[in-house]
Structure formats: C-alpha cells, structure tokens
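Novice: Pasting the sequence and the predicted coordinates here, then a few questions.
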Amino acid sequence: MTATTASGHSRAGAIFRVTSGNFLEQFDFFLFGFYATQIAAVFFPASSEFASLMMTFAVFGAGFLMRPLGAVVLGAYIDEVGRRKGLIVTLSIMASGTILIVLVPGYESIGLLAPALVLVGRLLQGFSAGAELGGVSVYLAEIATPGNKGFFTSWQSASQQVAIIVAAALGYALNQWMAPAMIADWGWRIPFLVGCLIVPFIFLLRRNLEESEEYAARKHRPARAEVLRTLLQHWATVLAGMLMVALTTTAFYLITVYAPTFGKTVLHLSTADALLVTLLVGVSNFIWLPLGGALSDRIGRRPVLVAMTLLTLASAYPALTFLVNAPSFLHMLVVLLWLSFLYGLYNGAMIPALTEIMPVEVRVAGFSLAYSLATAVFGGFTPAISTFLIQYTADKAAPGYWMSFAALCALGATLFLYRRSRGQLQPALS
C-alpha cells in the first residue's frame, strides 16, 4: 500500500468516526419530528389535535434554544482541550438525553412528570448538539486536503442524511409490520431504542479518533474566558454567520423533519407515502451535499451561495402552492426533491464558508454559536411555525413564506460577508 493510499484510508476512517455522532443526533431529531403525533398523544394530551401537536413541536423547538448555550460552553471547551476529547463529551450528553426520552412513561402513568422529563431529554440533546456540529465541521476542515475543504466538510451534513434514510426506512418497516394502534401505543419507541443501542458502537469509534494535525500544531490554546472575549469582539461576524445558516436549517427541517407530518396532516397522504418521500429526499440530500461542497471548491463559495438563495426566493412558495393544489405522492416527491437540490448545493458551500469566516482561535465556538443561533431562531421552530402559519392563514403553502424569508436573510448575510468576486472570501469584519 502506498503512502498516498494509506493517507486516503486514514482520512476516510477519520471522516467516518467523527461523523458518527452526527448520525445519532439527526436520527433522534428526525424520529421526534416524524412521530410527533404519537408523542403528542402519549405525553401532551390536550383538547384538540392542533394544541397537542403545537405543544409537542414547542418542546422539540425548546431543545434548539439550548444550542447557543451549548455552543458557547462546549464549543469553548473543545477549542481549549481539543477536538477528540470534546466530541466524546458531546456524544455522552447527547446519548443521555436520548436514553431519557426512550424510558419515560406516558402522561397517563406519571402525569406532568412525563412531559417534564421529555423536555429535559430534549434540552440535553440540544445542549450537546450546540457544539457537535461545529466540532465535527471544524475537524473535517482541518483534516481536508488542499483545495478540497468544501468536499470534506460536506460529509458533516451528508452523515445526517444517512440518519434520515435509516430512520425513514425503519419507520416504513414498522408501518408495514405493526398495526397503527400498536405503533401509537408503544411501537414508536422502537426506533428510539435502536438509536440507544448504537451508542456504544459510536463511543468506540470516537475513542479511536486522532487529533487534527492543525490543532495539535497550534501553540496557543485559548482558555474559555479568552474564547468568550474573542466571540464578543467578533459579534457581527457571528451574527452574519447565523443569518447565512438560516436557509440551511429552515430548509432541512422543512423537507425532512416536518415533511412526514406535513404529508399526513396537511396533504392527507398515507403514512407509508410520506415516509417513502422523506427517505428519497434523504438520498437526494446525500448526493447533492458533496457535489455542492466540491463545486464551491472549484468556482468559489459565493457564487453557489448567491445562486441557491435566489433560486429559493423565486421557487419555494410557488412549488409548495403547486403541491397543495394537487396533492399526491408524485407531486410531493417532485417538489421536495427540488427543495432538496436547493438545500444540498447551498449547504455544501455554506459549511466550509462558515469555518473560514471565524477567527481560527475560536473556530469551533464561533461556528457552533452561529449555527446554533440559526437553528434556535429559524430551523428548530420550523415545524411549529409551519403548523401555526397553516392554521392561522388557512394557506397550506404558507411554509414557503418562511423558507423564502430565511433565503432572504441568507442572501443579505452572504453579500455582507463576501466583498470580492470569484468566490474569494473577504469577511467585512476581519
């Protein structure tokens, strides 16, 4: 085996080990969104299905409110102690939240303690995820070969799509094997249990993760207080980064986490059809994300980011209007595959761009904070906001307005952060 081949295998192994935690995070998040109606009935019974579902999505979104705190606390910790140790800590906290949700009895058994414990589980997951994405993305950027940072970092998001595919396939299988009443009673817990069972395997993978050479060679390791001061000094860059991430988080949670509920409750498609569409969207995302990263390596981040935001502004609401006017499995698949294309190319370029605009000494904390704020403000509450907009506007395509607003924010932030053409990064506040 040549040195080049060995190095390639080593990097491929590092990518697999570091993204395994991302798989677990998105696996659980998707399950919470897909089984929202069952979770609502078990933990959040209310006078109407709308009220019960809104409480469930509010708890789902509450986990995202913890992300900025996790980004600052755990992100600073990772910048101080290293990528390997920090990512093992985030995985431990994430696993604790997942196990808690699986084991909590329903409202009928323990009353208000049931939704309270589910909320605690979601808060733990959110706190951990606040630094998980940043830690993984920065690690991938630091081990990337020259000229391929976009392609390498795209595997952070690509690993999440594998989770969507596996979770959707598992849900589809359960829907075929079990009666709806049985799934609503206890069967919905089975996929969450599967997530718990793979935790030890992911721990073994993370234990063998090597520190990135770039971080290991760095002489200065900022203490957490210094990380916080640097973040405050670069607050405008973090804020602009948050707005740039807005389109990614909104689009992702719209076409994956919220899509099954949208298909069932709004379009009145079968559970099997909604799950199959979501599975195929996950496959589509997996294909477009690396292509978007590689394309941004070739022509620059800025052209890809600007083109995708403009296309989203022009097509998000019209596409959803077409879907709700003629709901069918085929139409839902076509529309979500189009939105998947927009999301995949945009996110493939956005992730490496976000690692590049942050000061190197606080790269994980800065990336994590910007990403977490975007997820808390935009993406995490996309299911709840979409449900609310549809209910109070009587427009089933109203989620398209929300996605268009996120695209407008992303376009403004991209133009603000990039001042030169040819994709050359020039933060306005460097």
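Specialist: Looks like it arrived, so ask away.

Novice: switch to C-alpha atoms for all contacts and neighbour counts from now on
Specialist: OK.

Novice: my read: Ala76 touches Arg224, true?
Specialist: Yes. Using CA atoms under 8 Å, Ala76 is in contact with Arg224, at 5.3 Å.

Novice: higher neighbour count, those two?
Specialist: Ala76 (29 against 21; other CA atoms under 10 Å).

Novice: In what element of secondary structure is the more buried one found?
Specialist: helix 67-81 (DSSP states H and E).

Novice: Now do that helix: everything it contacts.
Specialist: 85-87, 90, 126-131, 134-135, 221-224, 227-228, 361-366, 368-369, 372-373, 375-376 (CA atoms under 8 Å, 6 or more residues apart in numbering).

Novice: switch the cut-off to 6 Å
Specialist: Helix 67-81 is contacted from outside by 86, 126-128, 130-131, 221-224, 364-365, 368-369, 372-373, using CA atoms under 6 Å, 6 or more residues apart in numbering.

Novice: what about the residue lying closest to Asn148 once chain neighbours are set aside, which helix or strand?
Specialist: Once flanking residues are discounted, Asn148 sits nearest to Asp297: 6.0 Å by CA to CA, 6 or more residues apart in numbering. Take DSSP H and E as the rule and Asp297 turns out to sit in helix 271-299.

Novice: now for that helix, which elements pack on it?
Specialist: In terms of contacts (3 or more CA pairs under 6 Å, 6 or more residues apart in numbering; DSSP states H and E), helix 271-299 is packed against helix 149-177, helix 329-357.

Novice: same for the last one, what does it pack against?
Specialist: If I follow you right, that is helix 329-357. Contacts defined by 3+ CA pairs under 6 Å, 6+ apart place helix 329-357 against helix 271-299, helix 301-325.

Novice: and if we set it to 7 Å?
Specialist: With contacts defined as 3 or more CA pairs under 7 Å, 6 or more residues apart in numbering; DSSP states H and E, helix 329-357 has these neighbours: helix 149-177, helix 235-252, helix 271-299, helix 301-325, helix 363-374.

Novice: export the ones you listed to a markdown table and tack on mean neighbour count and distance to Ser52?
Specialist: A markdown table is the format used below for those (neighbours: other CA atoms under 10 Å; distance: least, CA to CA, whole Å):
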| stretch | mean neighbour count | distance to Ser52 |
| --- | --- | --- |
| helix 149-177 | 23 | 22 |
| helix 235-252 | 26 | 23 |
| helix 271-299 | 23 | 19 |
| helix 301-325 | 19 | 24 |
| helix 363-374 | 31 | 26 |
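
Novice: quick one: which of the ones you listed is nearest Gly348?
Specialist: Proximity to Gly348 (CA to CA) singles out helix 271-299 among the helices and strands packed on helix 329-357, at 4.1 Å.

Novice: can I assume Pro383 is in contact with Pro260?
Specialist: No. Using CA atoms under 7 Å, Pro383 is not in contact with Pro260, being 10.6 Å away.

Novice: So for those two, which sits in the more crowded spot?
Specialist: More neighbours surround Pro260 than the other of Pro383 and Pro260, with 30 against 27 (other CA under 10 Å).

Novice: For that one, give me its contacts.
Specialist: Counting by CA atoms under 7 Å, 6 or more residues apart in numbering, Pro260 makes contact with Phe34, Ala274, Leu275, Thr278.

Novice: let's bring in a second one:
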Amino acid sequence: MTSARFPPAHAAARDVAPGTVAAPRLRAVVATVIGNALEWFDFAAYAFLAALIGRHFFPPGNEAVTLLSSFAVFGVGFVARPLGAIVFGRLGDRSGRKLALLIAMPLMGVGTLIVGLTPGYASIGIAAPILLVLGRVLQGFSAGGELGNAVAFLLEWAPPRRRALYSSLQQGSVILGTLLGSGSAALLSSVLSPADLESWGWRVPFLVGGLVIAPLGLFLRHKVEETPVYQGKAAPQDGCPPGGAPSPWRLGLQTIGLTSAWVVSYYVFLIYLPSFLPKHAQLSSAQALWASTAGLAAMMFSIPAWGWLSDRIGRRPPMLVASILCIVAPYPAFLLLVHSPSLAQVYLVAVAAGVLVGVFAGVGPATMSELFPTSLRTTGISVSFGLATAVLGGFAPFLSAWLIAATGSPLSPTFYVIAAALVSAFTAASLRETAHVDLA
C-alpha cells in the first residue's frame, strides 16, 4: 500500500534483502541514541550545576543575580535552537541525514568543551561569561538540528512495521540523557567535598561529554550509511510539494497542533512539578525532585512500549486517547496534590504523568515524521516541533507560576494543559492514519 498524496520514496530500497541491512541499521540506531544522550546529558548537567557555574563565570556579589545570570545563559541554548533547526533541517533534506548528524556531533562536543575548559571570571574577567555564552550557543545550535535529523534517520532506517518503535528511541535517549545528567550532578555532590566540587568537580560532566562521548558518537556516526529511504527519494524540490499535496505550512501547523499537549504536559507535570510541590503540596525539595525523577524514569521506560503498540494499532488511536486524558486528568491530579497528599500519592501522580507523556513521546515522532515527504522531513520536524517546544513548552513553567499568581489558585496550570490538549485532540482526530502507509 502506498501513499495517495506522494509517490513512494523508497521503492528501490524495498528490493534489498533484509539480512543486508541488519548491521547498518544497528549502527544507525546506536550512533543516533548516543548523540541524543550526549545532548541532554550536558543540558541537564548544566541545569543542576547552574549555581556553581554562575559563581565561577560571573563576578562575585549578589548570589541571586549570579544564579539568574547562569540561568539566562542556560536559556541562550533555547534561543539558538530555531536557527539550528532551520540550517541543519535544510541540510538534512538537501544533502542527507548522515552529513547533518556528522556536523552536529562535533559542534555539540566543541560547545561542551568550551563550557568545561574555560577559566573562571577571576582568571580572565569578562571573557569568561562571553565564552560560556559561545559554548551554549554552539550547543543549542547543534541541538536544534539534531532532533529532526535524528528522528528522520531512525524512522527511515526502521523496518516498515517498526517505524514508531525505532523513532521513539530518539525521545527515549533524551530522557536517558536527562537522567544521566542529573544523576552525575547528584553523584559528584555526594562523593566530592563542597570545595572540590566548586573548584573543579563541576567540570567533570562537560569534560566527559566533550572528550569521551562526543568523539565516540562521531566515530559511530562516521560508520553509518545514509538511510535507504533518503537514497531512494526523488530530487529535492526546494520546499515545493508535489502537485495536490498539502503545503509545508499546513503540515507544520498540523505538527504544532498535534504536539501541543505533548510539550505542555511534559513541562508542566515533569519539569515544573519540582518547583510546584514544595510550595503547594508541603513536600521538601528533595522529595519533589525524587518524585519528578520517578516520573521521568516511568516516561523513559514507557516510550518504546507505546511506539511498539502504535506500530500495531496505528498512530491516531493512542494520540487521540492521550490527548483526551490530558483534558480530563490534570485537574483531579492537581487537586489531589494540593490537598495534603501522601508521598505515595505524589509518586503515583508523577509516575502516571510520565507514562501518559510517554504516549506522546513514543508515538509522536513517527506521527509527525510521516506527515512530511522525505524531501521536507527533517526541516518540517525540526522547525515545527522546535517552535512548539520553545513557545508552548518552554514557557509552560513561567505561565504556570503566572497563572497561580494571577488567579490565586494552585489548580490554574491545569487549564493551560487542558487548552493545549483540546488542540491536540482536534488535530489527532482530523489526521489520516499513516502507520501502515509507505513513506513518501
């Protein structure tokens, strides 16, 4: 069965004997997963070590200003992502996914090493924060192009009936990297003295990322082959779809609508939760962090399971059910959290939220990838999902805190989740099923 909208892009690849692609497919999966884990390993490590980094790179004085400056530089990585999404997305569509991923990996490594090797403000003055910003810009620029190319690379290497499972590994590796980053920060804080941690210990995750993981990832990516789907695609069309096909703008808007509930629920339930619980649920910061960690772990383990299920029952049913659950579940969940919950109930909510968001992360990469033809896939995914993450997800913690301050109700963040879920439910219901249709 082939798509009615686009001509099949991998007709030539389908004649290849299955055994001849097993080894290249395995290399492609391993190389892509390591790259994503590196990206989020250092991303999370920076967040958890922000206070130490701020004291190192900024002039001494007001502790609050120093911490805000460190988090401002953290945010610079998000600012650079849309540009990276455009540049690397277009490169992946024009010249191949492998080339884009090969360039993105050393760029990420260089940015990571800049953060880990730059002397402090006491040694080189204003050059220290300038170099820190440069490192974060390189990391963000690389990360912006990594997602679309990584998802497309995994999807296009997958067997026809395993596309959601394979592409879900990109999101699974994101959560794995986040957990490894937070775990490394916690481990260093436990085994090093405060003086050693502040003087040199905080550099360890960045040096490991830049000197060990990045070269390993680059070596593995150099060994992989371009995807059979991309090799068999038609000539690039400069952003113009075939006659009768939906415009890239429409496909991009569908992707943003489809992923709205995904990014908002992730940032509200799993990223904002550690800040919400100590203030509104009478939990300590440590208890809140462990609850959030449990939710992230549940999400990571559930992602491939939902991808596997989607390959059997389709994309629309799980995406639609998850969107509906994000409409009906957030309010009672937050209601439970703010009315003197037990620690077990908090963990139950966090784990349930992780499993629910795991539906989107397990099924979403394949769903949005299959919307776009091969010649537009990495650009479409990178830009559309990048915008959804930056605008809807990135501001979710801020909007949650603002809603509580404006309304006086700790339940008000749930209305933001519900609004996003309504958009996603409508979008999912309107999409055609693509699970068992040839890639265009």
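Specialist: Alright, I've got the coordinates. Predicted, not measured: the structure shown is a model, and the values here were computed from it.

Novice: What does the residue nearest to Asn148 of the first structure correspond to in the second structure?
Specialist: Matched by TM-score structural alignment, Asp297 of the first structure corresponds to Asp311 in the second structure.

Novice: Quick check, its match in contact with Ser167.
Specialist: No. At 11.0 Å, Asp311 of the second structure does not count as touching Ser167 under the criterion of CA under 7 Å.

Novice: mind putting the contacts of Pro260 of the first structure in JSON lines, distance to Ala51 of the first structure included?
Specialist: Supplementary listing: the contacts of Pro260 of the first structure in JSON lines, determined by distance: CA to CA, whole Å:
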{"residue": "Phe34", "distance to Ala51 of the first structure": "17"}
{"residue": "Ala274", "distance to Ala51 of the first structure": "22"}
{"residue": "Leu275", "distance to Ala51 of the first structure": "24"}
{"residue": "Thr278", "distance to Ala51 of the first structure": "25"}
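
Novice: Closest one of those to Trp235 of the first structure?
Specialist: Nearest to Trp235 of the first structure among the contacts of Pro260 of the first structure, with distances taken as CA to CA, is Phe34, at 35.4 Å.

Novice: Without its sequence neighbours, what residue ends up closest to the closest one?
Specialist: Pro260 is the one closest to Phe34 of the first structure (CA to CA, 6+ apart), at 5.8 Å.

Novice: mind putting the helices and strands packed on helix 271-299 of the first structure in TSV, distance to Thr19 of the first structure included?
Specialist: Listed next are those as TSV, based on distance: least, CA to CA, whole Å:
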stretch	distance to Thr19 of the first structure
helix 149-177	6
helix 329-357	14
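
Novice: For Ala6 of the first structure, find the nearest of those.
Specialist: Closest of these to Ala6 of the first structure is helix 149-177, at 17.1 Å (criterion: CA to CA).

Novice: what's the mean deviation for the closest one versus the second structure?
Specialist: With mean CA distance after the TM-score superposition for the first structure, helix 149-177 of the first structure departs from the second structure by a mean of 1.9 Å once superposed.

Novice: Next up, identify which helix or strand the alignment partner in the second structure of Phe60 of the first structure is on.
Specialist: Using TM-score structural alignment, the partner of Phe60 of the first structure in the second structure is Phe74. Taking DSSP H and E as the definition, Phe74 of the second structure sits inside helix 63-95.

Novice: Would you mind getting the angle between that helix and helix 377-387?
Specialist: 160 degrees (axes from the mean of the first three to the mean of the last three CA atoms, to 10 degrees).

Novice: measure Gly109 of the second structure to Phe426 of the second structure for me?
Specialist: Going from Gly109 of the second structure to Phe426 of the second structure by CA to CA, to the nearest Å gives 40 Å.

Novice: With neighbour numbers in mind, choose between the two.
Specialist: Ranked by neighbour count (other CA under 10 Å), Gly109 of the second structure and Phe426 place Gly109 first, with 29 against 15.

Novice: Pretty sure that one sits against Ile213.
Specialist: No. In this structure, Gly109 of the second structure is not within contact of Ile213 by CA under 7 Å, at 8.2 Å.

Novice: quick one: common contacting residues for these two?
Specialist: With CA under 7 Å, 6+ apart, Gly109 of the second structure and Ile213 have no common neighbours.

Novice: closest to Ser404 of the first structure out of the helices and strands packed on helix 329-357 of the first structure?
Specialist: Using CA to CA, those put helix 301-325 closest to Ser404 of the first structure, at 5.1 Å.

Novice: What helices and strands are in contact with that closest one?
Specialist: helix 329-357, helix 399-417.

Novice: Columns distance to Leu269 of the first structure on top of those helices, output as a markdown table?
Specialist: Shown next, in a markdown table, are those (distance: least, CA to CA, whole Å):
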| stretch | distance to Leu269 of the first structure |
| --- | --- |
| helix 329-357 | 7 |
| helix 399-417 | 18 |
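
Novice: Point out the most buried one among the ones you listed.
Specialist: Counting by mean count of other CA atoms under 10 Å, helix 329-357 has the highest mean neighbour count of those, with a mean of 24.

Novice: any idea of the angle that helix forms with helix 149-177?
Specialist: Going by the same axes, to 10 degrees, helix 329-357 of the first structure makes 150 degrees with helix 149-177.

Novice: Check the mean deviation of the helix holding Asp297 of the first structure from the second structure.
Specialist: Looks like 2.6 Å for helix 271-299 of the first structure (mean CA distance after the TM-score superposition for the first structure).

Novice: now that helix, how far from the centre of its chain.
Specialist: Distance of helix 271-299 of the first structure from the chain centroid (CA atoms, centre = their mean, to the nearest Å) equals 13 Å.

Novice: now do stretch 248-263 of the second structure
Specialist: From the chain centre to the centre of stretch 248-263 of the second structure is a distance of 15 Å (CA atoms, centre = their mean).

Novice: residues in the first structure matched by it, start to end?
Specialist: Alignment of stretch 248-263 of the second structure against the first structure: residues 234-249, by TM-score structural alignment.

Novice: what residues are up against the match of Asp297 of the first structure?
Specialist: Arg161, Arg162, Arg163, Ala164, Ala435.

Novice: Show me what Ile164 of the first structure lines up with in the second structure.
Specialist: For Ile164 of the first structure, the residue aligned by TM-score structural alignment is Thr178.

Novice: dump the residue contacts of its match.
Specialist: Trp40, Phe41, Ala44.

Novice: among those, who's most crowded?
Specialist: Phe41 (26 neighbours).

Novice: and that residue, how far is that from Ser199 of the second structure?
Specialist: From Phe41 of the second structure to Ser199 of the second structure the distance is 21 Å (CA to CA).

Novice: and if you look at Phe153 of the second structure?
Specialist: Counting by CA to CA, the gap from Phe153 of the second structure to Ser199 of the second structure is 40 Å.
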